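In: Pasting a predicted model and its sequence here:
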Amino acid sequence: MSATHEVTNQVPPLVGHDPIAGDAVLAEACRRHADDAALGSLSELGRLAGSEQAQEWGRLANENPPRLRTHDRYGHRVDEVEFHPAWHELMRTAVEHGLAGAPWADGGPSAHVRRAVGYLGWTQVEMGHGCPVTMTYAVVPALRRDADLAARYEPGLTARAYRFGLTDPAEKPGLIAGMGMTEKQGGSDVRANTTRAVRQPDGSYALTGHKWFTSAPMSDLFLVLAQLDEGVSCFLVPRVLPDGSRNVFHVQRLKDKLGDRSNASSEVEFDGTTGWLVGEPGRGVPTIIEMVNMTRLDCVLGSASTVRAALTQAIHHADHRRAFGARLVDQPLMQNVLADLAIESEAATALAIRLAAAVDGGEQAFLRLAGAAAKFWVCKRTPSVVAEALEVLGGNGYVEESGLPRLYRQAPLNSIWEGSGNVIALDVLRAMGRQSDSLAAVVAEIDLARGADARFDDAVKRLSAELGDPDDLPLRARRVAGLLALCLQGSLLLRFAPSAVADAFCATRLGGDWGAVLGTLPAGTPTRQIVDRGRITPL
């Protein structure tokens, strides 16, 4: 290099850390809802997640997206999706460390919290592969509506083994699941689906129709919605049938998406495709909602993971970059921005792991409403948070090599997947209206922090007034969903976070002392203390 190209004031690589045990907020949440043993069981995964090797897997999987191969060299239809080897390393690691279906077979009192903590830490490496991991986790409770199908497939779905390829599911040590609900004409309105199912003499069904979004088409089996005379019904559709032959599963194309590049999303054509009914005829939506509720949990976990990854990058950069004679992290306004990002991350993490604890505790009423509200708010906040973290790096953050553009493209996904903002906000109203025990359970959780902070108490009163006013509720659905999530986060932080974090959260998110952008914490906020808490401890 020429003498003019001396490299100085550049930030070193972010490697050699543990985003699970080294994250004080995540580690505390794990101990709070599980124990030290659960955290210790994730130590190998955490060290790998912060390693140079895992980060290279994430980069390669993102830069080498999957490819569709519809036919083999002889002209036979095969409908296979090919992935870069790095993708398989990510998948293998996730499944072997129990982040897919394993918690349903674990039997431990905190299996789902352990899995959620691991998921939040590991997916910071690369979020795309989280989709099939999530659906494999989420399919189990829905499949249990049919004892025979559960007996056949659940052992593979809950196994800690990953083997790629379309072969007889009975011969595979582990299985991956997907889902096919959306059609061109309906989107979230699945009752408008036109795919038809016809009962066959052997008790199976033949499905005919087109699915506009089918996630992870290389999976071993899928839950699919189709119409019967009784209405929308749910079916299990395997890629390979019990006799070893391939099911009709024509992958028309892979979607060219904004983000989530490493994951394959597809359009699929069914033409007499074999499936088996799951649940009652005409009750497909309530059946598949069992799966959707679990995938929504992972939407919150995934968004919290993305926010945490962006925060880690921002603090690391500010710790090592100098400007105007001082480190960025020592400059007051930058401290304000980083502290605000850290507060957002802590609130998202605390709520996400609380939802996982509800799965362990069988708190279905709480999870139904709190999960929907959290999905709305945490996922909706993520793009703004990641954009602010990217700006901490300035022009360096706008360059692909920094990794922030990948996080930024990924950030809107979970706000769209499993119901975009309006759908989820209206579902919050539906959960409150149909299940009064859901609202009671969430209010009971919020009330655990009553009296701890006047601004929190005022926010709870505002929430009560919103809920007590029946006029124009659909128009106010987003307002209600957001305030509900904020009150839940406030309750958790007031009870479990340091006072500096809880006070700043209440002053800004609940008390109104907050600007239109992040980095407007009021004077007197101990920003350095909050930033220090948000810093990942190196190995």
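Out: Thanks, I have it.
In: all contacts plus neighbour counts: C-alpha atoms, from now on.
Out: OK.
In: so where do the strands sit in the stretch 1-150 of the chain?
Out: If DSSP state E, counting those that start in this stretch is used as the criterion, the strands of the stretch 1-150 of the chain fall at 67-71, 77-82.
In: again but with the chain, I slipped
Out: In the chain, strands defined by DSSP state E lie at 67-71, 77-82, 177-182, 196-199, 205-215, 221-228, 231-238, 250-254, 265-278, 322-323, 326-327, listed in chain order.
In: Any chance of a markdown table for those strands, columns distance to residue 388 and mean neighbour count?
Out: Putting the strands of the chain into a markdown table (distance: least, Cα to Cα, whole Å; neighbours: other Cα atoms under 10 Å) gives the following:
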| stretch | distance to residue 388 | mean neighbour count |
| --- | --- | --- |
| strand 67-71 | 33 | 15 |
| strand 77-82 | 35 | 18 |
| strand 177-182 | 33 | 26 |
| strand 196-199 | 46 | 20 |
| strand 205-215 | 30 | 22 |
| strand 221-228 | 38 | 25 |
| strand 231-238 | 42 | 24 |
| strand 250-254 | 31 | 20 |
| strand 265-278 | 28 | 22 |
| strand 322-323 | 18 | 14 |
| strand 326-327 | 18 | 12 |
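In: ok, structure two:
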Amino acid sequence: MRTDPAAFQTHGVQNQPPPFAGRHLWSDDAALVEAVDRAGASSFVPRLAAYGVLAGDTLYRLGFEANRDRPRLRTHDAQGHRIDTVEFTPAYHQLLQLGKEHGVAGLSWHEPQPGAHVARAALSYLHHQAEAGTSCPLTMTHAAVAVLADHPVLSDWARKAAAPVYDPRDVPVADKAGITLGMGMTEKQGGSDVRANQTHAEPCADGSYRLVGHKWFFSAPMSDGFLVLAQAPAGLTCLLMPRRLADGDRNAFQLMRLKDKLGDWANASSEVEFTGAQAWRVGEEGRGVATIIHMVMMTRLDCMLGAAAEMRMALAQALHHARHRRTFGERLCDHPLMANVLADLALESEAATALALHVAAAVDAASRDPQRALMARVGTALGKYWVCKRAAVFVNEAQECLGGAGYVEESMLPRLYRQAPLNSIWEGSGNIQCLDLLRTLQREPQARQALHEELLSATGLDSHFDEALSRCWHDVPVAPVMARLHCEQLALLLQAAVLLRAGSPFAAAFVRSRLCAQHGLAFGTLPADLDFGAMLARALP
């Protein structure tokens, strides 16, 4: 007797959104497209569009695989030999390969022309939306080139780091056409206070150094080389430590364990001990912080880009769900209060994206324009603080738009929620950013003037903005205890100025809600007279 298949059917599946994958992350994002055009990077649009297709489908699917099977540390092989290997799922390597080949880690350097840094930033933004963990080694590799390229003896390392080639083999750098680079800065006793580092760098007769000590956070431990900070005879010094020595032997360091992290599961972070590891000096002895400062500006920019990307993906997920889900006889997005929430998220996301790409444009022009170089310094600190600080609460609000489905891994929102706090912590926490910016504005009148002129350039476009700028701009020193409030005000003013000058249809709503107190403490508290439908149509086609 055959059982009727219908006997096992208890219900029909309906009122569920279709799968998200298959979206075009470039053409769907008006704020990104317009920002790239404003920054003079339109010649890169074809490759950005191609990566947008890839990120919204192939990379998106690989991201779930890379986070499902976390990295595993193998300290020894079956015969008891020390190997210090981190094993990754194949999806991780595919993501790095696609990122490297398309220029996420090197476009700025291997195709140096106006707009290249902006295009690389846009590629990073697209990649991060699909999978954030692999952004860590891609970001560090990109930023390290800024340091290594200044030292002719390390030019081969810089060239291979910038090359659009990914080679995961654990072999000497000489045997590779493309490499990745990691970082080892912080130690147990110091954290952000790297001047408290105790790792010792002993000079050798051949010009190299021997490292003895530890690192509490050692990022992407399967990279081909690492920039580390250690105490040389003249003080804190930056050094390049290869994973494999030129003769193929393992360098003298041991991976002690992998960090069991809140998120960032696809990527490995480790603790390491140096037992006489060979390294080569980068820059002058005793000038370690000054040597890596250009790299830090690059990594802080990518923190801002990453936070903006997480917000963008969370918004897209929420809008996608709300347009296909019906409640009480209407589409979820058509309920007035939900429309307010979604429009508020769209406003915040566009402001974050516009600011991040604006700062990327300043970085791009820094070598040609001293004024833009000052804005790059100021803008990375402001954006790193504020955009990263907004990401976690933003993603949580987007989760709520999906209801219980937003708490389930298949929705991607839990992964974004775990990831969102990281960019606020990495490369200097919020307090570090605010205090750094405060010192810069107080000690360097040119930097303060550059920021003021940037804000003044938007005056005359919105009377409410003009009033807010007059109220919030301070020429007098600000006490450190008030640094966060001051930086928040400056960041909001800068976001508003960018939107106003860009002619964004969101600019007036941003000024009213963020600068004129026409907004509550939660998302979904925009003024009722705004055109939510038009805002949502712009946010995601």
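Out: Thanks, I have it. Computed from a prediction, not measured in an experiment: that's the story for all the values here.
In: Overlay them and tell me the TM-score.
Out: For this chain pair, the superposition-based TM-score is 0.96 by TM-score structural alignment, normalised by the length of structure 1; 530 aligned residues with a Cα RMSD of 1.3 Å.
In: re earlier: possible to save the strands of the stretch 1-150 of structure 1 as a markdown table with distance to residue 461 of structure 1?
Out: Listed next are these as a markdown table, based on distance: least, Cα to Cα, whole Å:
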| stretch | distance to residue 461 of structure 1 |
| --- | --- |
| strand 67-71 | 53 |
| strand 77-82 | 52 |
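In: Tell me which of these sits nearest to residue 51 of structure 1.
Out: Proximity of the strands of the stretch 1-150 of structure 1 to residue 51 of structure 1 was assessed by Cα to Cα; the nearest stretch is strand 77-82, lying at 25.7 Å.
In: Please determine how far the one in structure 2 that sits across from residue 111 of structure 1 in the alignment is located from residue 47 of structure 2.
Out: In structure 2, the residue paired with residue 111 of structure 1 according to TM-score structural alignment is residue 116. Taken as Cα to Cα, to the nearest Å, the spacing of residue 116 of structure 2 relative to residue 47 of structure 2 amounts to 12 Å.
In: Then residue 114 of structure 2?
Out: As for residue 114 of structure 2, its distance to residue 47 of structure 2 is 16 Å (criterion: Cα to Cα).
In: Residue 329 of structure 2 too?
Out: As for residue 329 of structure 2, its distance to residue 47 of structure 2 is 42 Å (criterion: Cα to Cα).
In: Give me the more crowded residue out of these two.
Out: When residue 329 of structure 2 and residue 47 are compared for neighbours, residue 47 comes out ahead with 14 against 6, by other Cα atoms under 10 Å.
In: quick one: what's aligned to the more buried one in structure 1?
Out: Aligned against structure 1 by TM-score structural alignment, residue 47 of structure 2 finds its counterpart in residue 41.
In: Residue 386 of structure 1 is in contact with residue 310, isn't it?
Out: Yes - look at residue 386 of structure 1 against residue 310 with Cα atoms under 8 Å: they come within range, at 5.8 Å.
In: between the two, what contacts are shared?
Out: Contact criterion Cα atoms under 8 Å, 6 or more residues apart in numbering; residues shared by residue 386 of structure 1 and residue 310: 404, 407.
In: Provide a list of residues in contact with residue 213 of structure 2.
Out: 198, 199, 200, 273, 274, 275.
In: Format the residues you listed as JSON lines; extra columns: distance to residue 257 of structure 2.
Out: Supplementary listing: those in JSON lines, determined by distance: Cα to Cα, whole Å:
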{"residue": "198", "distance to residue 257 of structure 2": "20"}
{"residue": "199", "distance to residue 257 of structure 2": "18"}
{"residue": "200", "distance to residue 257 of structure 2": "21"}
{"residue": "273", "distance to residue 257 of structure 2": "10"}
{"residue": "274", "distance to residue 257 of structure 2": "14"}
{"residue": "275", "distance to residue 257 of structure 2": "16"}
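In: And residue 227 of structure 1, what's its match in structure 2?
Out: Alignment of residue 227 of structure 1 against structure 2 is given by TM-score structural alignment, with residue 231 as its counterpart.
In: Wait, its match touches residue 194, no?
Out: No - contact between residue 231 of structure 2 and residue 194 fails when scored by Cα under 8 Å: they sit 10.2 Å apart.
In: which one of the contacts of residue 213 of structure 2 is nearest residue 478 of structure 2?
Out: Of all the contacts of residue 213 of structure 2, residue 198 has the smallest distance to residue 478 of structure 2: 33.6 Å, by Cα to Cα.
In: ok, now how distant is the closest residue to that closest one other than its chain neighbours from residue 185 of structure 2?
Out: Spatially, and ignoring its direct neighbours in sequence, residue 198 of structure 2 is nearest to residue 231 (6.5 Å; Cα to Cα, 6 or more residues apart in numbering). When distance is defined by Cα to Cα, residue 231 of structure 2 is 12 Å away from residue 185 of structure 2.
In: now swap in residue 521 of structure 2 and tell me
Out: Distance of residue 521 of structure 2 to residue 185 of structure 2, computed by Cα to Cα: 37 Å.
In: any idea how far residue 273 of structure 1 is from residue 72 of structure 1?
Out: Relative to residue 273 of structure 1, residue 72 of structure 1 is positioned 20 Å away (Cα to Cα).
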